[in-house]
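Enquirer: this one's structure only:
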């Protein structure tokens, strides 16, 4: 490995790791810089397995043996090594997950490419909490949807917290950004998808009924934490689906709702499609 001992925090090569806890800064600087941060050897392993290319690695001395085999195919990637206090001063928090890697962002595919062979996709509209985004990706990976499509204002799936909460599944599940609904809805319909909006509405069908007679291709749309789905999303939907609730509770957290809905569709997947 190309090991570099940290002696100067102003080194240009360390800029990728500066102020990692500044969410407002990172949500702009990381996409603009064409990078994302993979945290922990497990996530780095999944990133490399997905074909992503590392820019550099940052870690404490004791984690070198675990990282060395991961970089066998990338011998020229700089590996910055420092003690705990130095790394905390650089990043803004205590590194307790072993290692960080600055990774080059992969180019996002055209939505039509992801839809061509898909049967179940999840669409995230304007979800702002990175934890929720990561949790939804984990549900998608574990419960069987084929891809995730995210709106222009949705939180970044490759933000460090999203990647961590997803247990690295954002690096495995195919995803891309879609345009606004006036363009996105025709793309979904042209690919044969029924757009199912998960929301509260007087004319909504229950998830049980929808799952029992589910379409062959479903785009399940989930809305933001505060306001739910926009009027444009609801207008684009072919069906509004609701999860029946008890004891005066009207809805679930969006990540929990995604898991419930995906499980219901998975559990009934052997039913005859419409």
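Expert: Ah, there it is. Everything quoted here is computed from the prediction, not taken from an experiment.
Enquirer: Please make it C-alpha for all contacts and neighbour counts, starting now.
Expert: Will do.
Enquirer: Three-state assignment for the residue lying closest to residue 9 once chain neighbours are set aside, please.
Expert: If you skip the residues right next to it in sequence, residue 9 has residue 90 as its closest partner in space, 6.8 Å away by C-alpha to C-alpha, 6 or more residues apart in numbering. State at residue 90, reduced to three classes by DSSP: H, G, I helix; E, B strand; the rest coil: helix.
Enquirer: isn't residue 90 right up against residue 18?
Expert: Yes: Residue 90 is within contact range of residue 18, at 5.4 Å (criterion: C-alpha atoms under 8 Å).
Enquirer: A further structure is provided below for comparison with the first:
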């Protein structure tokens, strides 16, 4: 056992102690096992600072050494193995050299997040994991209190979303609006939150001219189609980013970042 990282050496990729990390190319593996997977030193560090309980850490010696101060305070199993064995376990080439698993938390009630905050992002049908992770990273950067997702959105705690968020998904509260969509947006409106729907339509208010409300929720739709007509109809106001001729839209995470800079600046 390494004195600094207290890691136990594993040489066999079939060792059952590594089962949390096995065959991660399948997106359904993590929910089935009740785990969250974090990749890379920075993301594991953020996971360790979050309320999520780390179960297991597995990595190559150099990455475990970099995490030694964090690992010293964890009540978790720590395993050391070489990069080839680690890649054999997960089913793809691991370039970040360290993985951690944590318990998946129970769902949070959207109402509790709405009652406690004033800045929200609401997502409709964002099912691209990378876009979802980037949105959460932006929300952390601009001090958004919580993210609310419609039932069609991807899992924010899936490995790829976690990775792109740089672990910031662990610090931003989120909940699924599980009532019929978009009627569930009434939870926000009834709490005095103004619903601002992002759309490139010319009739929308340019962000620079928006009279910013005290409590607001920014609605973002999926890459390509944007917000549905039903979601647009449910909003209190449409807002847009003025763009040059010939350009009608931005990546959803980029558009969200621009809008949040206006709303929080």
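Expert: Noted; the coordinates are in hand. It should be emphasised that the depicted structure is a prediction, and the values quoted were computed from it without experimental measurement.
Enquirer: so who does the residue nearest to residue 9 of structure 1 touch?
Expert: Each residue near residue 90 of structure 1 by C-alpha atoms under 8 Å, 6 or more residues apart in numbering is listed here: 9, 17-19.
Enquirer: Can you give me the distance of it to residue 43 of structure 1?
Expert: 21 Å (C-alpha to C-alpha, to the nearest Å).
Enquirer: mind listing the strands for the stretch 101-250 of structure 2?
Expert: Along the stretch 101-250 of structure 2, counting by DSSP state E, counting those that start in this stretch, strands occupy 119-123, 146-149, 173-176, 194-198, 205-206, 216-220, 237-240.
Enquirer: where along the stretch 101-250 of structure 1 do the helices fall?
Expert: Counting by DSSP state H, counting those that start in this stretch, one finds helices in the stretch 101-250 of structure 1 at the ranges 111-115, 130-143, 160-165, 181-190, 207-212, 231-236.
Enquirer: Tell me which of those sits nearest to residue 57 of structure 1.
Expert: With respect to residue 57 of structure 1, and counting by C-alpha to C-alpha, the nearest of these is helix 160-165 at 14.3 Å.
Enquirer: Mind reading off the mean deviation between that closest one and structure 2?
Expert: Once fitted to structure 2, helix 160-165 of structure 1 is off its aligned match by 1.8 Å on average (mean C-alpha distance after the TM-score superposition for structure 1).
Enquirer: That helix corresponds to what range in structure 2?
Expert: Counting by TM-score structural alignment, helix 160-165 of structure 1 falls onto residues 159-164 of structure 2.
Enquirer: Spatially central residue in structure 1, please.
Expert: In structure 1, the residue lying closest to the centroid (C-alpha atoms, centre = their mean) is residue 157, at 3.2 Å.
Enquirer: which ones are touching that residue?
Expert: 130, 133-134, 163, 170.
Enquirer: Adding distance to residue 181 of structure 1 and neighbour count, write the residues you listed out as JSON lines.
Expert: JSON lines is the format used below for the contacts of residue 157 of structure 1 (distance: C-alpha to C-alpha, whole Å; neighbours: other C-alpha atoms under 10 Å):
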{"residue": "130", "distance to residue 181 of structure 1": "22", "neighbour count": "23"}
{"residue": "133", "distance to residue 181 of structure 1": "20", "neighbour count": "27"}
{"residue": "134", "distance to residue 181 of structure 1": "23", "neighbour count": "28"}
{"residue": "163", "distance to residue 181 of structure 1": "26", "neighbour count": "27"}
{"residue": "170", "distance to residue 181 of structure 1": "23", "neighbour count": "28"}
